[in-house]
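Engineer: Okay, here's the prediction I keep looking at, along with the sequence it came from:
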Amino acid sequence: MVLKKQTVWLLTMLSLIVVLSAYYLMTPGQTTVDVAFVEDQEVSEGQQETGDSEDVVVNVVEEFETVDEAGEDIGTEVNSMSGSEFFATMRMELQENRDRMAEEYTKVRAASDVPADKVVEAHEKSMELLALSQQESMLETLIKTKGFNDVLVMSEGQEVKVIVQAEELTGAQTVEIMDMVTDQLGNGKSVVVSHE
């Protein structure tokens, strides 16, 4: 019964993704978008207080790449997307990747010939994936309260990518976002903050 509910839920979500994809592909007015990455670096207390942005290095790139756990590139070309389309596309790709992983974990848990320790491991990974999605969502909401129109948080292993919708991103804003990520997701992760 649980498997059928999960299947229905998955098919519903995939249908929603297809409809949204069609909508965004048919929406006129696509413009060019550049994504800038701020490199992760040590920031002294004095820089945090003054908001000194001279030491923050910004590199403009033409392609934003993400890699799933299997090492497959799920990147997307951002040159021909408007800001809202970029965020919607990246969210859909991230959700599709997470849905694929959740489905694999569900298959392992449902299989009768799988050892018990593998079933437990698949269940734990499934719960970690759910918790990670909730943490990312909460972090996006917290960052939006700082005045950004849209925010996307993607955590892949030990790296967290945060993309905010803004014309500019100051050094003080970057440090504040990095601190928020550390508070929510813990220390020891490499944080990349960029704006679109």
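Structural biologist: Perfect, thanks for sending it.

Engineer: from here on, contacts and neighbour counts on C-alpha atoms
Structural biologist: Fine.

Engineer: Could you look up the SS state of the residue most central in space within the chain?
Structural biologist: Per CA atoms, centre = their mean, the C-alpha nearest to the average position across the chain is that of residue 154, at 2.1 Å. Following DSSP: H, G, I helix; E, B strand; the rest coil, we place residue 154 in the strand state.

Engineer: Residue 60 is in contact with residue 194, correct?
Structural biologist: No - using CA atoms under 8 Å, residue 194 is not in contact with residue 60, being 9.4 Å away.

Engineer: neighbour count winner among those two?
Structural biologist: residue 194 (23 against 13; other CA atoms under 10 Å).

Engineer: and the closest residue to residue 175 other than its chain neighbours, how many neighbours does it have?
Structural biologist: With sequence-adjacent residues excluded and distances taken as CA to CA, 6 or more residues apart in numbering, residue 175 is closest to residue 48, at 6.7 Å. By the criterion of other CA under 10 Å, residue 48 has 16 neighbours.

Engineer: Put this next to the first one:
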Amino acid sequence: MLKKQTVWLLTMLSLVVVLSVYYVTAPKNMNDSVAFMNDQTKTNSGKDKAKGTDVAVQETEAKDEKVTSSIASDDVFTALRLQIEDQRSRLRDQLNAVVASTSATAEQKSEAMDKIQQLEALAEKEATLETLIKSKGGYEDVLVRADGDTVRVTVKAKKSSKQAANEIIQLVKSELNDMQDIAVEFQPTK
């Protein structure tokens, strides 16, 4: 009986060691993107339920067998978020391909990793800003899009004011120090 327990214990310890080595050597972004995608899905479905809006997707087949879809909803923010996430996902995939490439130099791999980290940091700051602006201003929805040195903030609000726009600009400047061109757009709620 003692030998069986010893064998079992050694087997479990070796399994833990193997999994630890795999976890340490596995690409970091592979695990993050899967978790982020699931988190994004849960977040979006929760927002749709809370607002009571239905997003209907209509698919039609064209003559040349291509499937086209159109989103029928008054909430454009969700579609824009998905579009931004799709663009960043494609860029992240390209950068991950450079990192995994055997023909890329160490400098190219390092630059690609830096760009991946910048993308993740930017997405995190955008989400933080959206939450901060929503909570401070009491707005229905906020969309922050940062690209290069420009930031576009779209706010769904009942009324727009210069003072509210100025407060939003100050929040963006405090969170994203290096951004110079900040535009705030108010969309009326229905």
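Structural biologist: That came through fine. None of these values were measured; they are calculated from a predicted model.

Engineer: Residues that sit against both of residue 194 and residue 60 of the first structure, list them.
Structural biologist: Common neighbours of residue 194 of the first structure and residue 60, using CA atoms under 8 Å, 6 or more residues apart in numbering, are 35, 36, 37.

Engineer: Residue 91 of the first structure -> the second structure?
Structural biologist: Under the alignment (TM-score structural alignment), residue 91 of the first structure pairs with residue 81 in the second structure.

Engineer: Can you get me a residue count around its match?
Structural biologist: Using other CA under 10 Å, residue 81 of the second structure has 16 neighbouring residues.

Engineer: Which stretches in the second structure count as helices?
Structural biologist: With helices called from DSSP state H, the second structure shows them at 2-25, 28-51, 76-100, 106-137, 162-175.

Engineer: Are there helices or strands packed against the fourth one, and which ones?
Structural biologist: I take that to be helix 106-137 of the second structure. In terms of contacts (3 or more CA pairs under 8 Å, 6 or more residues apart in numbering; DSSP states H and E), helix 106-137 of the second structure is packed against helix 76-100, strand 141-147, helix 162-175.

Engineer: State the span of the first structure onto which the shortest one is aligned.
Structural biologist: Pointing back at strand 141-147 of the second structure there. Aligning strand 141-147 of the second structure against the first structure (TM-score structural alignment) gives residues 150-156.

Engineer: Buried residues, that stretch. List them.
Structural biologist: By 16 or more other CA atoms under 10 Å, the buried positions in stretch 150-156 of the first structure come out as 150, 151, 152, 153, 154, 155.

Engineer: ok, now stretch 178-190 of the second structure?
Structural biologist: Within stretch 178-190 of the second structure, the residues that qualify as buried are 179, 182, 184, 186, counting by 16+ other CA under 10 Å.

Engineer: same check, this time on stretch 17-37 of the second structure
Structural biologist: Buried residues in stretch 17-37 of the second structure, counted by 16+ other CA under 10 Å: residue 29.

Engineer: do stretch 87-101 of the second structure as well
Structural biologist: For stretch 87-101 of the second structure, the neighbour count (16+ other CA under 10 Å) marks 88, 92, 95, 96, 98, 99 as buried.
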